[in-house]
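Student: Structure of the sequence below:
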Amino acid sequence: MLKVISLLKRAENLSHEEFTKWVLQDHVEFARKLPGLRKYTVSVTNEDGAAYDSVNELYFDDDDARVAAFGSEHGKAAAADAAAHTTQRVHLLTTEHAQS
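Tutor: Model (predicted):
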């Protein structure tokens, strides 16, 4: 399972509250339409002024599924929406190793 971790810094014209509403209500609609997406989580920072405002995790079966998802019409729309609401996005491709 491939996990994409996206660190998002809100656009300068958005308050922390406006960004939170956007990422939890509006942007999630784009994620729901990504083909091959297995799981999606969003964690919003608790404090204004943090290095990043949210950590989004997207799970795919493999890298081919990720590439297909973001190359799709919905993937391109999601990227455009994110670009319009952020000043910085960092994407980390990871494999999760659960420890108990």
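
Student: Please count neighbours and contacts with C-alpha atoms only from this point.
Tutor: Will do.

Student: can you count the residues close to the residue nearest to residue 84 when sequence neighbours are not counted?
Tutor: Closest residue in space to residue 84, ignoring its immediate chain neighbours: residue 11 at 7.6 Å, by Cα to Cα, 6 or more residues apart in numbering. Neighbour count of residue 11, defined by other Cα atoms under 10 Å: 17.

Student: Also this sequence, please, to line up against the first:
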Amino acid sequence: MYNLIVMASKPSDWTHEQFITWWRGEHAEVTYPLPGLRRWSHTAVKEAGGNKHSLGWDGVSVLSFDSKEAYDAMLESPEWAKAAEHVGSMGGRAIMVMGDEQVMVSDS
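Tutor: Next comes the predicted model:
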């Protein structure tokens, strides 16, 4: 799998709960149609683990594609343009990183 990992924080005038509701609701509706999207997990951040550098983040999403080529094709799609525009209108901040997934522990 090739993953897009997004760590995001809410706009300053939103609560954490408002942001998670937006991300898993309104924003999810424009994310589901992304071409080639094979898996999507979302974590609502509840604690920062005592590390001051980890403070200020509200959620993490991992969007998985079969390959970098599938990811690159998705980036050229109108669905991606719509999802990116939707995020831009929200006004929070985000870090995005991409790369190949290596499963280190499996539940099977």
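
Student: Aligned to residue 67 of the first structure, what sits in the second structure?
Tutor: Aligned counterpart of residue 67 of the first structure in the second structure: residue 72 (TM-score structural alignment).

Student: ditto for residue 95 of the first structure
Tutor: The alignment partner of residue 95 of the first structure in the second structure, by TM-score structural alignment, is residue 100.

Student: which residues touch the closest residue to residue 67 of the second structure other than its chain neighbours?
Tutor: Distances taken as Cα to Cα, 6+ apart put residue 2 closest to residue 67 of the second structure, at 5.1 Å, once the chain neighbours are dropped. By Cα atoms under 8 Å, 6 or more residues apart in numbering, the contact set of residue 2 of the second structure is 64-68, 71, 98-101.

Student: now do 7 Å
Tutor: For residue 2 of the second structure, the contact set (Cα atoms under 7 Å, 6 or more residues apart in numbering) comprises 64-68, 99-101.

Student: just residue 30 of the first structure next, same as before
Tutor: Counting by Cα under 7 Å, 6+ apart, residue 30 of the first structure has contacts 74, 78.
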